[in-house]
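**Student:** I'll drop the sequence and a predicted model, then ask my questions.
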Amino acid sequence: MKLIGVRTPGTDDTRIAVTEGHGKATVLTTLQGFWADPARWLANEPADGQLLSTEDVRIVPPVLPEARVICIGLNYHAHAAEGSYKDQELPPHPTLFARWTQSLSVDGVPAPVPANEAGLDWEGEIAAYIGRPLVDADAETARKAVVGYSTFNDLTSRVAQKLTSQWILGKNGDNSGPLGPLVTADEVGDLREGLRVQTRVNGTTVQDGNTKDMIYDLGETLSLISRTFTLRPGDIICTGTPEGVGYARTPQWLLQPGDVVEVEVDKLGVLTTPIVGNDYRYGATR
């Protein structure tokens, strides 16, 4: 089952719908209603929900405004080797940073290059959605709490990211966190079994990795987080990117206005983001 957020033009009310393909979607319930009890809504195929044409609604992330979006940095061996840990021992715990939900977008929404950046960097990856509360959870319990996954692109403003040791500024540009539809966990399986993660820029493959190369297991990372704060339904963890990012190349290669970046993940589909100039930020309706 693939889920999207839909919003009728002129309203701020988001609903969760099942994509039927061919431009059709069936409404399940409200955004808040879904995340209050995801298991209930995923237990059966939709039968009586309103059938919509996706051309008549605005597609938005299926994400609660108050959700925590937690990202893992340097979570693939090859990516860590091309970056901060080329000649260093890997740390025992993952580097975690936060995104705000306001930075999230969906397939096809343009991402602007901020004024003080030479371009944006791509980071194709997988986002995982939490479906029930986790408090001091063990790794296996945490894995079972994941209700679904999306393709994700952690588009990064490298100048802002590297101003300090804290990454949040560079990771929260406008529309810099595009998400694909939420694909339910039963259709995806365990990331440890291996999913191919690819990123393309203008049709050229720039990343081609596999989740088997992850350093920090998703379940163990969720377990670690849950020992400090409660993870709640609707929270998201973004699992890191493979090698091949633009800043690590010689010469450096960054996304420019007019470029199109795609992230493709096995079982999750293709996520496409056009890159635009900074003037898009002024007057664009989000």
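**Tutor:** Okay, I see it.
**Student:** Please count neighbours and contacts with C-alpha atoms only from this point.
**Tutor:** Noted.
**Student:** In the stretch 101-250 of the chain, what residue spans correspond to helices?
**Tutor:** Ranges of helices within the stretch 101-250 of the chain are 139-144, 158-161, 185-188, 218-226, based on DSSP state H, counting those that start in this stretch.
**Student:** among those helices, which is the most enclosed?
**Tutor:** Between those, helix 218-226 has the highest mean count of neighbours, a mean of 21, where neighbours are mean count of other C-alpha atoms under 10 Å.
**Student:** counting contacts, what elements does that one pack onto?
**Tutor:** Packed against helix 218-226 by the contact rule (3 or more C-alpha pairs under 8 Å, 6 or more residues apart in numbering; DSSP states H and E) you find helix 139-144.
**Student:** Please state the offset of the helix it packs on from the chain centre?
**Tutor:** 20 Å (C-alpha atoms, centre = their mean, to the nearest Å).
**Student:** before we move on, what about stretch 125-138?
**Tutor:** So, by C-alpha atoms, centre = their mean, the centroid of stretch 125-138 is 14 Å from its chain's centroid.
**Student:** here's the one I want to compare it with:
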Amino acid sequence: MKLVNYYVSNFANSSRVGFILNGQVIDVQHAYQKWLQSQNEDASFAKVTHEMPADPNLFFSLGETVLEKAKLAYDYAKDAGITGLDREEVRLGVPIPEPRKIICVGKNYADHAAEMDSDVPEFPVLFSKFSNALIGPDDEIEKSSATEQLDYEVELAVVIGKEATKVSREEAADYILGFTIGNDISARDLQKRTQQWLQGKTLDRTTPIGPWVVTKDEVGEFSNLAIRSYVNGELRQQSNTGKMIFDVPYLLEFITNLITLQPGDIILTGTPDGVGFAMNPPQFLQDGDVVTLEIENIGKMENKVVER
């Protein structure tokens, strides 16, 4: 199931959770109400809004609790032939606009560490982003005048499905709700002027996430996914998530032995080689550039860079 945060202009521009079915966006709350009615259960507004929140932040904060109900709604919509809105009629936002935590992993592909003239780390390199940086798949990447070295990084993003503390790698998959695509846009000049990377990693409206969260059952083997990025149609990065130094189960074990993760938290798992900074000469993003990211079994996301 592909879960989206969508906007419709005649809906007071408020964002709502939907899912993709037959190329259309179906409102998950509406589909859940229809399922309740089909079961001759209470389908009152109060019950539906309590059990199936339309707000994306609240929806994902409930994790697997609400996901099971959403799957019932999805299966019913598929069987009943419920239709929704065409993709062109909606704008997709960040699937989770304000996650409690955005934890990022640096230098997690050996080839990328090498191209950045860095040693392979002994432990995962962790840093954070804040929600001010997040934008959706239909939004523009804002190039701030504070940087002249804006760079792209395609990354597999993990969405947590239930509270996770001291999780072992063997049980890590049980705590994952799904996956999405992240572009860890980095201002290299700001990132590298101090030992702490934060200032180069969380500029306003620079980090696309999307286009949807794909539930883990649909993604399948997440340790073997093709991952690519393009700039203006030119292939820049091409790798596989199997080349991570620290795979997803290890990352969940490592992080949750330090930090308790909550439903809706996001982990950006690192980028492979091929970034603009490492090219000869370096190729940084400019006004008007279009960055396209692809991850196997998840989809494609495309954002334009606009100087602001």
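**Tutor:** Nice, thanks for sending it over. All values reported here derive from a predicted model rather than from experimental measurement.
**Student:** Overlay the chains and give the TM-score.
**Tutor:** The TM-score (TM-score structural alignment, normalised by the length of the first structure) is 0.88; 274 aligned residues with a C-alpha RMSD of 2.1 Å.
**Student:** Go through the helices of the stretch 101-250 of the first structure and name the closest to Asp13 of the first structure.
**Tutor:** With C-alpha to C-alpha as the criterion, Asp13 of the first structure lies closest to helix 185-188 of the helices of the stretch 101-250 of the first structure, at 25.9 Å.
**Student:** Distance check, Ser94 of the second structure against Asn57 of the second structure.
**Tutor:** Let me fix one detail, which is that residue 94 of the second structure is Val and not Ser. 10 Å (C-alpha to C-alpha, to the nearest Å).
**Student:** Between these two, point out the one with more neighbours.
**Tutor:** Val94 (25 against 21; other C-alpha atoms under 10 Å).
**Student:** Matching that one against the first structure, which residue comes up?
**Tutor:** Taking TM-score structural alignment, the alignment pairs Val94 of the second structure with Pro61 from the first structure.
**Student:** swap in Gly178 of the second structure?
**Tutor:** Gly178 of the second structure maps onto Gly148 in the first structure, with residues paired by TM-score structural alignment.
**Student:** Could you do Ile266 of the second structure as well?
**Tutor:** Match for Ile266 of the second structure (TM-score structural alignment): Ile236.
**Student:** May I ask you to confirm that its match is in contact with Tyr129?
**Tutor:** Yes - with contacts counted by C-alpha atoms under 8 Å, Ile236 of the first structure reaches Tyr129, the gap being 4.7 Å.
**Student:** just to revisit the earlier point, next, count neighbours for the match of Gly178 of the second structure.
**Tutor:** 24.
**Student:** Please list all residues in contact with it.
**Tutor:** Gly148 of the first structure makes contact with 128-130, 182-186, 188, according to C-alpha atoms under 8 Å, 6 or more residues apart in numbering.
**Student:** switch the cut-off to 7 Å
**Tutor:** 128-129, 182-185 (C-alpha atoms under 7 Å, 6 or more residues apart in numbering).
**Student:** likewise Lys129 of the second structure?
**Tutor:** Per C-alpha under 7 Å, 6+ apart, neighbours of Lys129 of the second structure: 102-103, 201-202.
**Student:** could you redo the last one with a cut-off of 8 Å?
**Tutor:** Lys129 of the second structure touches 101-104, 198, 201-202, counting by C-alpha under 8 Å, 6+ apart.
**Student:** same thing with Thr95 of the first structure?
**Tutor:** 72-74.
**Student:** Against Thr202 of the second structure, how distant is the counterpart of it in the second structure?
**Tutor:** In the second structure, the residue paired with Thr95 of the first structure according to TM-score structural alignment is Val125. Val125 of the second structure sits 16 Å away from Thr202 of the second structure, going by C-alpha to C-alpha.
**Student:** Ok, Glu253 of the second structure next?
**Tutor:** From Glu253 of the second structure over to Thr202 of the second structure (counting by C-alpha to C-alpha), the distance is 25 Å.
**Student:** Any idea which residue is closest to the centre of the first structure?
**Tutor:** Phe152 (3.2 Å; C-alpha atoms, centre = their mean).
**Student:** That one contacts Pro178, doesn't it?
**Tutor:** Yes - counting by C-alpha under 8 Å, Phe152 of the first structure does reach Pro178; the two are 5.8 Å apart.
**Student:** okay, and the common contacts of these two?
**Tutor:** Shared contacts of Phe152 of the first structure and Pro178, counting by C-alpha under 8 Å, 6+ apart, come down to Leu271.
**Student:** What is the helix or strand harbouring Asn5 of the second structure packed up against?
**Tutor:** Here Asn5 of the second structure sits within strand 2-7, counting by DSSP states H and E. Applying 3+ C-alpha pairs under 8 Å, 6+ apart, one finds that strand 2-7 of the second structure contacts strand 15-21, strand 91-92, strand 207-215.
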